[in-house]
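In: just need the structure, nothing else, for what follows:
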Amino acid sequence: MAGHRSSMPQRGEVTGYLLKLIRESVPLTQEQLAAHLDVDRVTVQSWESGRRPFTAVPFGQAVAIRQRLGRLGANTKLLAALDDAAEADLILAALLRDEADRSPIAEQPLGWSVLTHRLTDLILWSVLGQTPTFIRSIPIPRRRGPVANAPILSADERRAFFVRLRELAERSAFEREPDVLLHRQACFLAGMDPTGASASWLAEGTTRIARRITGFHTWSPLWPDIRSMVTSLANQGDPEPLRDFITRAHPDDACERAALNYSAYWVGEIPYRHRNDSFMPTALGDWRGVVLFRHLVDRLTIGHPFVDLNVHNLWALLMARRGLTHDDLATGQTLADRCATLLDSDQLSRQSRQELTSILYSLRADGVTGTGTGR
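Out: Alright, predicted model coming up:
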């Protein structure tokens, strides 16, 4: 039928596993939770395993279940992630369905909104099995017997995930009206490929657009697209395109604002979702930057694939948010230690060394010194 939109496929592994962690945080058995929710144990078991996707539960019922879990004392961080878990399942379902390579790219939810750190973590939970950052600090009870420690995809699905990302990146780039958001987010996720198989096609794509890096006079929609491609290559072991981008693609305040707004959005300091990248170069909002400050300092380590980008963003953040180190003195002291450690290494670009030196002088001028544990 002309104009008919194909029905969305459904998966429930990510949401289901998160529900299990939420239940265990109360703590309750499946039987006990079923009694509280007025359903049978098999229903709870099916939700948690993903066999019966929780994303298929009617909206009103899902809201009621969430409220009931909150009243039972469930962990609030886990509860707050349910929407992102459902979106992760939606993205995975659309990407992995059999006809994904033939369906219109507009039907791919990966291109419907700008990814956040938490949502990306939840997607990669299934693909790589790595525990999302926001879950790592939450105590997980000991379980009996052999149980999965992540909502991991099958080996075939994990391979298909990265193959489909390449297909989406290529299709979105060569459409009559290219879908820049879908393209850049497919490239960004492809950079997480642990096999290294995505590195070659990412490098080819970056080579094609490398000359555009020097052509930036201000922000454009291609700016975040190229940024995603070069960060993907850095994640695959080649930091030079990212270093070149940092040096050449920040010619004015609009690009610096874009870097900060996007980073603040990524870590959740901007609390609402954006549907495209146009928010990036706008005036800095009312976010303070404390969460972003901690996020960047935590990742200011030798060997981190984005260490040069983290240095630059920290330098720009401290320029834009004066007094931030006094808002979180402990993180400021950690920053001083890590600056000293990094400056002793030979794994930074020249620009990163200059910016780290500037940060260190600024910290000392503000009376913030390290703890002496950085060296």
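In: CA only for contacts and neighbour counts going forward, please
Out: Will do.
In: how about stretch 114-129: buried residues?
Out: 114-116, 118-129 (16 or more other C-alpha atoms under 10 Å).
In: quick one, helices of the stretch 201-350 of the chain?
Out: Under the criterion DSSP state H, counting those that start in this stretch, the stretch 201-350 of the chain contains helices at 222-235, 240-248, 253-267, 290-298, 307-320, 324-327, 329-343, 350-365.
In: ok so, going back, which among the buried residues of stretch 114-129 gets closest to residue 344?
Out: Of all the buried residues of stretch 114-129, the one sitting nearest residue 344 is residue 121; the distance, using C-alpha to C-alpha, is 31.6 Å.
In: so which strand or helix has the closest one?
Out: Residue 121 is located in helix 117-128, with elements delineated by DSSP states H and E.
In: next one: residue 196
Out: In this assignment (DSSP H and E), residue 196 forms part of neither any helix nor any strand.
In: that one and residue 170, how far apart?
Out: As for residue 196, its distance to residue 170 is 18 Å (criterion: C-alpha to C-alpha, to the nearest Å).
In: more neighbours, the two?
Out: For residue 196 versus residue 170, the count of surrounding residues by other C-alpha atoms under 10 Å is larger for residue 170: 17 against 13.
In: the more buried one: what's it in contact with?
Out: residue 183 (C-alpha atoms under 8 Å, 6 or more residues apart in numbering).
In: one more, for comparison:
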Amino acid sequence: MAVSSRRAANTTLTGRSPGRQPRQGAVTGHLFKVIREHVPRTQDELAEALGVDKTTVQGWESARRPLTSTQAGNLRAVSRTLLRLGAPSLMLTLLNEAVDADAVITHALSGPPSPTLSHHPLSGWVFTRDTTHMLAWALNGTPPAALPAPNQRSRRGPSRSSPLLDPSDQRAFYDHMRRAAELADHSGESGALLRRQALYLCSYDTAPDTRAWLADMRRHSPGIRSGWTPHWADTRSVAASLTRHGDREALYAFIRNGMGDETGEVANLNYWAYWLGIDQLPRPDDTFMINRSDTAWDGLALLRRLADRLAPDLGCIDLNAHTVWALLASRRGLLTADPHLNRLLVDRVAVLLDSSAISSQTRRELESVHYGLTLHI
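Out: Okay, the predicted model is just below:
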């Protein structure tokens, strides 16, 4: 398979100028700044509270002195001080996700992927939505969904609104990920997790050839006929990635085939529970999705999270709607568990039924959902 990366003659295989070192810790540093502003404290005030000089705080926030290179014990002490000063607990837990995102970025910008694919950070564990959104924050500037709005009152003068990578670093990141996905593609099942996660990150690439590249990678996948196969999660991710580029046919096919039996439905629900943070156990690979002992997660919590994803303008709306249908079908008690949520779902399902954004299968499933919900209002 040919590598589609576009590189100038005077750059390395990563698209970077020779001798240039990637900026480490940019996501963690920017999140640290957002947390400081949310408290709020000035750099001087926070430096005093932490017992460090102002230049240290400045270095952390700018990534000139990466917070990610701070000893683990010191980072925990910093987090506890921020908590005592009033930082929201959720924002502090996101520091771990930011550290993971920075590890992926630093690896990608340090050189071409190693043939030893197990050394790649995307081979080590299944990423969650929060980690993926931290990466997207650096790739396209979109703030993570879990991050509260920044406190503007503490800002003085112009300030970066995101840890957005410069264009050359973005290109180098995507070139690395494409090459990693292509190498993993030739490694069979041993490279499945890397291939899937690298492919999904490549979907954020706005280059003109991204849709064609994703479609080509889809053709190299064996695909699935029904239920779970070792390529189930990969097929799901590629289908979701293509929706970001306006192609929904792959998603429709996945819903028909990938969730054509109970095993596929269980895999989808387990994946959603993990992706949205309901299941908080770390996962080394995708096989947890078909483990029925892993379905003990809180169904009501998952339904609440999914309710926020029932919007006609979302590319994966058909997958989101099907998942709500499958969850309610598998756990009937959820129809009466929360009357307020029930009414919210009735309203959002009605909006979808009045729209033209859903497939005929999704419409049939949502009509069933709407009927079941209205019986319990």
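In: to residue 86 of structure 1, which of the helices of the stretch 201-350 of structure 1 lies closest?
Out: Closest approach to residue 86 of structure 1 among the helices of the stretch 201-350 of structure 1 is made by helix 253-267 (18.2 Å; C-alpha to C-alpha).
In: after superposition, how close is the closest one to structure 2?
Out: In the superposition against structure 2, helix 253-267 of structure 1 averages 0.7 Å from its aligned positions (mean C-alpha distance after the TM-score superposition for structure 1).
In: how close does residue 136 of structure 2 get to residue 349 of structure 2?
Out: Using C-alpha to C-alpha, one gets 29 Å for the distance from residue 136 of structure 2 to residue 349 of structure 2.
In: ok, now residue 160 of structure 2?
Out: Residue 160 of structure 2 sits 38 Å away from residue 349 of structure 2, going by C-alpha to C-alpha.
In: same question, residue 334 of structure 2
Out: Between residue 334 of structure 2 and residue 349 of structure 2 the computed distance is 16 Å (C-alpha to C-alpha).
In: okay, the two: which has more neighbours?
Out: Neighbours were tallied for residue 334 of structure 2 and for residue 349 using other C-alpha under 10 Å; the higher tally belongs to residue 349 (23 against 18).
In: the more buried one against residue 310, yeah?
Out: Yes. The criterion here is C-alpha atoms under 8 Å, and residue 349 of structure 2 meets it with residue 310 at 7.3 Å.
In: next, the contact list for the residue nearest the centre of structure 1, please.
Out: Nearest to the geometric centre of structure 1 sits residue 117, at 2.7 Å (C-alpha atoms, centre = their mean). Contacts were defined as C-alpha under 8 Å, 6+ apart; by that measure residue 117 of structure 1 touches 266-268.
In: quick one: which of the residues you listed is nearest to residue 165 of structure 1?
Out: Ranking the contacts of residue 117 of structure 1 by separation from residue 165 of structure 1, with C-alpha to C-alpha as the measure, puts residue 266 on top at 20.7 Å.
In: show me what the closest one lines up with in structure 2.
Out: With TM-score structural alignment as the criterion, the equivalent of residue 266 of structure 1 in structure 2 is residue 275.
In: quick check: the closest residue to its match other than its chain neighbours vs residue 274 of structure 2, distance?
Out: With sequence-adjacent residues excluded and distances taken as C-alpha to C-alpha, 6 or more residues apart in numbering, residue 275 of structure 2 is closest to residue 128, at 4.6 Å. In this structure, residue 128 of structure 2 and residue 274 of structure 2 are 7 Å apart, going by C-alpha to C-alpha.
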